[in-house]
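Got a predicted model here, sequence first, then my questions.
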Amino acid sequence: MSHRCLTNLKSAERAVFYHSALKYGHYLWQQGHSGRAILALTRALYADVAENDPILKQWPLPYGALKWIIANHSSTDFPGNPRISFQHQATRLRGERQCLRRARAWAVWALICETRPELEPDRTQGIIEPTLESIETLLHAHAHTGESVLWRSVLQAMLVTDSRTAH
């Protein structure tokens, strides 16, 4: 499998692209390429899939998968700091569906902050970091119906898991 599995699908049905990006992200994780897996899953997250598309019933938006990769990467040595990457995406994305993609970037950023708080933010840009409540509001305003619930469930599962392992 290679990046061509996605580049060859630029004009394909969005659900096909979405599913391929998920599979490619999984493949990259299995090959030990966590940074590239995050990029592939982000392509899936930003894909223009209708909220009522059947693919999302079987394969929900990859908040859980992204969180899992961040949590299970063997060190803080990522090929690029994912906290900064999503912070920059949330403040710099332009073009089609900008508000939706920015809301999703902040949602992933929050998962990263909660999962790996030791990852440094970008302190040089003067970026105002949103609260969890404001991210939820952004998702309510711009994302799929129920997406904020999915995101919150991933966040809450993470907090429950963290509290269990802390004892």
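Alright, I've got the coordinates.

Going by C-alpha atoms from here, please, whenever you check contacts or count neighbours.
Will do.

and stretch 76-84, which residues are buried?
Buried residues in stretch 76-84, defined by neighbour count with 16 or more other Cα atoms under 10 Å: N81, P82, R83, I84.

Mark which of these are part of helices, please.
P82, R83, I84 (DSSP state H).

The last one: what's it in contact with?
Spelled out, that is I84. E120, P121, D122 (Cα atoms under 8 Å, 6 or more residues apart in numbering).

Likewise for T137?
By Cα under 8 Å, 6+ apart, T137 has no neighbours at all.

roughly how far apart are it and C113?
Counting by Cα to Cα, to the nearest Å, the separation of T137 from C113 is 18 Å.

Could you check how far D77 is from I70?
11 Å.

where's the residue nearest the centre of the chain, which helix or strand?
The structure's the chain has its C-alpha centroid closest to V108; by Cα atoms, centre = their mean the separation is 4.4 Å. Assigning secondary structure by DSSP states H and E places V108 in helix 98-115.

And here is the other one:
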Amino acid sequence: MDAGALTAHGDERDAEFYLTALTYAQYLWQRGLAARAILKLDRALLSDVRGHETELRDWPLPYEAMAWFLRHTPPDVFIGNPRVHFQHLADRMNEPRREQRRWRTWACWALARAVRPEFPDDPKHLVEEPSLAQITAKLTAHGMPGETALWQAVLAKAAR
């Protein structure tokens, strides 16, 4: 599997793209490419899925997979700094569905902070980091039905 799997979808970022991005993330993870696998989970999370798709019943938004990848990346495998990655991505998000995609990214930032607290923020990138309450409110406003509860459950588990 390679990047052609995603580009084959053209401009579509629908449920089929979502499933391809999840599959590609798993493919990369199995090959020890944790940082690239996380980027593909990003692609899945930023897909244009609305909540009714059958793919989501079988494969919910990958908040749990993101936390699992962050927690289980071996120390000798490159992962970069996920906290900074999500901070930059959220702050620089653009259309389409800017707010939904932005708050999903902040939700992953919160997961990264909970799972891997040793990663520092980027002191050169001045951005107001949101509170968990803000993320909750914005995910509820811009996310899919049930998304906030899914993220909160993963976050609670990750913080243990």
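Done, it's in. Bear in mind that the values here come from a model prediction, so they are computed numbers and not experimental data.

coming back round to it: what's the average distance of the helix holding V108 of the first structure to the second structure?
Compared with the second structure after fitting, helix 98-115 of the first structure deviates on average by 0.3 Å (mean Cα distance after the TM-score superposition for the first structure).

What are the boundaries of the helices in the first structure?
4-7, 14-30, 34-46, 55-58, 63-72, 82-92, 98-115, 132-142, 147-165.

okay, the angle between the second one and helix 34-46?
Right, the one you point to is helix 14-30 of the first structure. 160 degrees (axes from the mean of the first three to the mean of the last three Cα atoms, to 10 degrees).

Pull the distance from helix 14-30 of the first structure to the chain's centre.
13 Å (Cα atoms, centre = their mean, to the nearest Å).

what's the mean distance for it versus the second structure?
Averaged out, helix 14-30 of the first structure is 0.6 Å away (mean Cα distance after the TM-score superposition for the first structure).

Likewise for the fifth one?
When the second structure is superposed, helix 63-72 of the first structure averages 0.5 Å from its matched positions, counting by mean Cα distance after the TM-score superposition for the first structure.

helices or strands up against that helix?
helix 34-46, helix 98-115, helix 147-165 (3 or more Cα pairs under 8 Å, 6 or more residues apart in numbering; DSSP states H and E).

Could I get the ones you listed in CSV, plus columns for distance to H26 of the first structure?
Converted to CSV, those look like this (distance: least, Cα to Cα, whole Å):
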stretch, distance to H26 of the first structure
helix 34-46, 7
helix 98-115, 17
helix 147-165, 18
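
Can you tell me which of these is nearest to A21 of the first structure?
helix 34-46 (5.2 Å; Cα to Cα).

matching residues in the second structure for that closest one?
Using TM-score structural alignment, helix 34-46 of the first structure corresponds to residues 34-46 of the second structure.

what do you get for stretch 136-154 of the first structure?
By TM-score structural alignment, stretch 136-154 of the first structure lines up with residues 136-154 in the second structure.

How far does the matching stretch sit from its chain's centre?
In terms of Cα atoms, centre = their mean, the centre of stretch 136-154 of the second structure is found 13 Å from the chain centre.

Now do the buried residues in it.
By neighbour count with 16+ other Cα under 10 Å, stretch 136-154 of the second structure contains the buried residues T136, K138, L139, T140, H142, G143, E147, T148, W151, Q152, V154.

my read: the first one touches T148, true?
Yes. Using Cα atoms under 8 Å as the test, T136 of the second structure is close enough to T148 to be in contact (6.3 Å).

pretty sure F86 of the second structure contacts R104?
No. Judged on Cα under 8 Å, F86 of the second structure makes no contact with R104 at a distance of 9.6 Å.

quick one: which of the two has more around it?
R104 (27 against 23; other Cα atoms under 10 Å).

now that one: how far from H142 of the second structure?
Taking Cα to Cα, one finds R104 of the second structure at 9 Å from H142 of the second structure.

Right, I'll leave it there.
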